[in-house]
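> Structural data only, the sequence is not supplied:
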């Protein structure tokens, strides 16, 4: 197609008709012609009964991101909040008379007295273990027979028993024996590293050491228990003779004797 003919055709082409709410459609419009052929007259309402709208439904472009009806909802909420704010007690109190103030204070005192009486009446139905308040005997009885309540009671009793037996004589003896075994284990490690063989003490010596290491009533009250004794470490000579064990000393560590 020739460019000149295209430009001539495009220039002679009628301009596009823009229809808005404010402007009416022209009689040359296809829709206008169709309605006119069906008996419609310009300026009359649509519909078979003739009770339709004459003007088109108005609209406006919404440029914000809020939902439909949000603006009217905000207006209603603001009006409701303002009306409630005007009726607050703080604002009414500034305008009340002396008699109204006395009536208000009496009403507050009566409500406080009623609440205190209710608390006193319901006090027998309060579970101190679970820290829960019940309203009647049935609710309180059902709670005290429940598993959750008994579980908390057992847990509380167990904690009390542990606190009572924490500092008993048996616990002190166990801690003492544990400390003695730990120190003896460390001593054996040192002797093994030095190439020294450590001989176990006789039963009588061990028993005497245990008896001497037990704290008396006065010493326990004064400063706790003392450390237990250790077995004597001896070495073998060239003729494989074993030296006699020495009596236990009060030192925390055994004496290491070198080879002859």
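The structure has been received and is ready for your questions. Not measured: the values here are computed from a predicted model.
> Could you use CA atoms for every contact and neighbour count after this?
Will do.
> in the stretch 51-200 of the chain, which spans are helices?
70-86, 89-93, 98-122, 137-144, 147-164, 169-193 (DSSP state H, counting those that start in this stretch).
> Make JSON lines from those helices and add mean neighbour count and distance to residue 220 to it.
What follows is those, written out as JSON lines (neighbours: other Cα atoms under 10 Å; distance: least, Cα to Cα, whole Å):
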{"stretch": "helix 70-86", "mean neighbour count": "11", "distance to residue 220": "73"}
{"stretch": "helix 89-93", "mean neighbour count": "11", "distance to residue 220": "68"}
{"stretch": "helix 98-122", "mean neighbour count": "12", "distance to residue 220": "50"}
{"stretch": "helix 137-144", "mean neighbour count": "13", "distance to residue 220": "44"}
{"stretch": "helix 147-164", "mean neighbour count": "12", "distance to residue 220": "18"}
{"stretch": "helix 169-193", "mean neighbour count": "14", "distance to residue 220": "10"}
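> try it against this one:
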């Protein structure tokens, strides 16, 4: 890494080596109220998106699945009834602690919790049948490295699924959502979590994330084949998928 390398942090460009710590501080700040804020920001729709996402993953009995950036457990809890062996990973221990506490309350003791950096996973090659990441990859410093690691740890025939915000293509809706997200979401963050700045960053990070065609190209560049993009609400959210073959 060169000292001149930069990474996006919201609308700002910062030295790449600083992003991990600054994003980590954001998620430590919001961990306790993360799920409540998801309900408030999306008017509960994130639950429908995540349900649809898991139906696309189609977890199966006996499979090994890595749920990366899975912190509070939302995706893993939805996959757990399938009987798959699920490892929930996140770079942020505060987010994992929230997920572990939620799992204990729901008496879900079959999940594995592991602190991991998406860019440098400690798992061996060809270890998992599926890799999922929901609303997490845009916070990674080097997205290409995270995708390469996803490809590495998947078995041949393994599948990659990513749920992430994008840019809606619906005329008129984009302008309405932009106004809502930039003006109201930070206010919700202040009211509910006492933290407007963290949520301002989260909204800005969505705007800086590559569009659907560009991100699909990055997934292909990482070695995945049969890639697919499924827009939701015209592309406000998108499910990206690919196979290791």
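Happy to help now that I have it. Small disclaimer: the values here were computed from a predicted structure and weren't measured.
> care to give me the TM-score?
Here the superposed chains carry a TM-score of 0.15, computed using TM-score structural alignment, normalised by the length of the second structure; 58 aligned residues with a Cα RMSD of 5.8 Å.
> thinking again about what came up before, any chance of the helices of the stretch 51-200 of the first structure in TSV, with distance to residue 217 of the first structure too?
Shown next, in TSV, are the helices of the stretch 51-200 of the first structure (distance: least, Cα to Cα, whole Å):
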stretch	distance to residue 217 of the first structure
helix 70-86	76
helix 89-93	71
helix 98-122	51
helix 137-144	45
helix 147-164	19
helix 169-193	11
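> Of all these, which one comes closest to residue 36 of the first structure?
Nearest of the helices of the stretch 51-200 of the first structure to residue 36 of the first structure, taken as Cα to Cα: helix 70-86 at 40.4 Å.
> neighbouring contacts of the closest one?
Around helix 70-86 of the first structure, nothing counts as a contact under Cα atoms under 8 Å, 6 or more residues apart in numbering.
> what do you get for stretch 35-49 of the second structure?
72, 185, 188, 189, 192, 193.
> List buried members of those by neighbour count.
72, 185, 188, 189, 193 (16 or more other Cα atoms under 10 Å).
> So which of those residues sit within helices?
Within those, residues falling in helices by DSSP state H are 185, 188, 189, 193.
> ok so, going back, with respect to residue 158 of the second structure, which of the contacts of stretch 35-49 of the second structure is nearest?
When the contacts of stretch 35-49 of the second structure are compared against residue 158 of the second structure (criterion: Cα to Cα), the nearest one is residue 72, at 24.3 Å.
> Can you list the buried residues in the longest strand along the second structure?
Secondary structure of the second structure read by DSSP state E shows that its longest strand is strand 154-165. Neighbour-count burial for strand 154-165 of the second structure flags 154, 155, 158, 159, 160, 161, 162, 163, 164, 165 (criterion: 16+ other Cα under 10 Å).
> Give the burial count for residue 21 of the second structure, as a bare number.
Per other Cα atoms under 10 Å, the neighbour tally for residue 21 of the second structure reads 10.
> now the strands: where do they sit in the second structure?
Counting by DSSP E, the strands of the second structure are 6-9, 12-15, 64-68, 85-90, 112-115, 128-134, 154-165, 225-232, 237-243.
> so which of these is the most packed in?
strand 64-68 (a mean of 25; mean count of other Cα atoms under 10 Å).
> That strand packs against which elements?
strand 85-90, strand 128-134 (3 or more Cα pairs under 8 Å, 6 or more residues apart in numbering; DSSP states H and E).
> export those to CSV and tack on distance to residue 97 of the second structure?
Formatted as CSV, those follow (distance: least, Cα to Cα, whole Å):
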stretch, distance to residue 97 of the second structure
strand 85-90, 10
strand 128-134, 18
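> Between the ones you listed, which one is closest to residue 25 of the second structure.
Closest among these, using Cα to Cα: strand 85-90, at 13.6 Å.
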